[in-house]
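Colleague: fold the following and give me the result.
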Amino acid sequence: MGKKGEATKDALIETTQGLIEARGYFGTGLNQVIADSGAPRGSLYFHFPGGKDQLVGETVARASAGIDALIGSIEATDAKQLMAVLLSAVGQRLEASNWNQGCPVATVALETAATNDAIQQVCSTAYAGWHRTLRAKLVADGRADADDLATFLLSLLEGAMLLARAHRSTEPFAAVTRVIDSLL
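Modeller: Below is the predicted model of the structure:
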């Protein structure tokens, strides 16, 4: 595939990510993706012959890789600092988007996990990747409880994103950071 083809595919994925984060799986229509991306209709089906599920699956996978890279790139002296930096980054991103861009996985997972096995698997793989990366950071910090702690911290992160978006406030991120400081 040439540069133009890759650019078109990237535009479709980036547009889809913005839409699914703001509107969810069911609120994101292919016509809106085409209109917002500026891509020709034929390009959508050329790059994603599996239709909406393939497009959303690849979008979630790419967005997930970005979050995984963020977690992996955080240089922290301990788990408290790691989570403070991560929560701050996610909170700033959410606030900067005017509360539209939440988690690239959560909304899709909540809407489709019970009814769409392919998308459920992509979401599960995304969370498993974040868990692995966070767990590795916790093991490096000497945490014997790294597996359970990674699950707990991811749950706090997802919950804080949901509450922050619902309240249109970064206070849930600050509250979670304070609790993590007291628990760890």
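Colleague: could you use CA atoms for every contact and neighbour count after this?
Modeller: OK.
Colleague: check which helices and strands the longest helix along the chain sits against.
Modeller: Determined from DSSP state H, the single longest helix within the chain is helix 117-140. Using 3 or more C-alpha pairs under 8 Å, 6 or more residues apart in numbering; DSSP states H and E, the elements in contact with helix 117-140 are helix 52-73, helix 106-112, helix 146-167.
Colleague: please point out which parts of the second one sit buried.
Modeller: Going by neighbour count (16 or more other C-alpha atoms under 10 Å), the buried part of helix 106-112 is 106-109, 112.
Colleague: another one to check against the first:
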Amino acid sequence: MAVKGDATRARFIEAARTLVEAKGYHGTGLNEVLAVAGAPRGSFYHHFPRGKDQLIGEALAAAGREIDGVVDELAKSDPAPAALVTAFLNALADRMTAADYAKGCPIATVALEVSTADTELGAICGVIYDAWQDRLAEALRADGRAAAEAEDLAGTVLALIEGALVLARAKRSRVPVDRVGRRIAALLGAD
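Modeller: I've put the predicted structure just below:
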């Protein structure tokens, strides 16, 4: 029974991830999540007794882990920061175009919607962004950058990536991502 319950819970999380990234927090209704997950309302409240915010929080955390996994895989090929960021941007751009621009950063849509309220979801978004920035700063330090420079550069690169993804979705074009990729490569000293 636990395996079936785990599968149902995972379907809810995956449905929420997909819908929220494309439509945002407010654009994603519980009935739509139930339909995409193919599970009844009672199962939803069994797995997520705190409701929609709990589900979305877990979906955001899962999305953050997915991006971490992508970075881990890419780092196996070339851990140098410039090559890693370029490969990561290309992976995100490919993912976005394959989804006909319904996907970009799996965190940004919710982060923008909840930024004016002091919510648990906003805090979750912040933690994920901090982890990504810390990870990039760590790679930059390992590549020989001073700690303060690595931190500033990591924040700049993350902001460039996020901005490029928002612009690419708005314009329905990967051109902003490609431009930012070239600028980041230059900023990080890629040959």
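Colleague: so what number do they get for TM-score?
Modeller: The TM-score (TM-score structural alignment, normalised by the length of the first structure) is 0.95; 184 aligned residues with a C-alpha RMSD of 1.3 Å.
Colleague: coming back round to it: pull up the aligned stretch in the second structure for the longest helix of the first structure.
Modeller: Mapped onto the second structure using TM-score structural alignment, helix 117-140 of the first structure covers residues 119-142.
Colleague: one more: stretch 52-63 of the first structure?
Modeller: Aligned by TM-score structural alignment, stretch 52-63 of the first structure falls on residues 52-63 of the second structure.
Colleague: quick one: contacts of the matching stretch?
Modeller: 12-14, 16-17, 20, 25, 30, 48, 106-107, 120-121, 124-125, 128 (C-alpha atoms under 8 Å, 6 or more residues apart in numbering).
Colleague: adding distance to A35 of the first structure, write the helices and strands packed on helix 117-140 of the first structure out as CSV.
Modeller: Putting those into CSV (distance: least, C-alpha to C-alpha, whole Å) gives the following:
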stretch, distance to A35 of the first structure
helix 52-73, 15
helix 106-112, 21
helix 146-167, 26
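Colleague: ok so, going back, now do the longest helix of the first structure against helix 146-167, angle only.
Modeller: Per axes from the mean of the first three to the mean of the last three C-alpha atoms, to 10 degrees, the angle that helix 117-140 of the first structure makes with helix 146-167 is 120 degrees.
Colleague: what's the counterpart of S97 of the first structure in the second structure?
Modeller: Using TM-score structural alignment, the equivalent of S97 of the first structure in the second structure is A99.
Colleague: how many neighbouring residues does its match have?
Modeller: 12 (other C-alpha atoms under 10 Å).
Colleague: quick one on the thing from earlier: show me how far the match of stretch 52-63 of the first structure is from its chain's centre.
Modeller: Centre-to-centre, stretch 52-63 of the second structure and its host chain are 12 Å apart (C-alpha atoms, centre = their mean, to the nearest Å).
Colleague: so what's whichever residue in the first structure pairs up with A164 of the second structure up against?
Modeller: For A164 of the second structure, the aligned position in the first structure is A160, judged by TM-score structural alignment. By C-alpha under 8 Å, 6+ apart, the contact list for A160 of the first structure reads 172-173, 176.
Colleague: at 6 Å what do you get?
Modeller: Residues near A160 of the first structure by C-alpha atoms under 6 Å, 6 or more residues apart in numbering: 172-173.
Colleague: ok, V110 of the second structure next?
Modeller: Taking C-alpha under 6 Å, 6+ apart as the criterion, V110 of the second structure is in contact with 24-25.
Colleague: can you tell me what it aligns to in the first structure?
Modeller: That one, V110 of the second structure, aligns with V108 by TM-score structural alignment.
Colleague: what's the residue closest to the geometric middle of the first structure?
Modeller: P104 (3.2 Å; C-alpha atoms, centre = their mean).
Colleague: and the residue lying closest to that one once chain neighbours are set aside, what element?
Modeller: Nearest residue to P104 of the first structure, sequence neighbours excluded (C-alpha to C-alpha, 6 or more residues apart in numbering): E21, at 5.4 Å. Using DSSP states H and E, E21 of the first structure falls within helix 3-23.
Colleague: tell me the angle that helix makes with helix 52-73.
Modeller: Going by the same axes, to 10 degrees, helix 3-23 of the first structure makes 90 degrees with helix 52-73.
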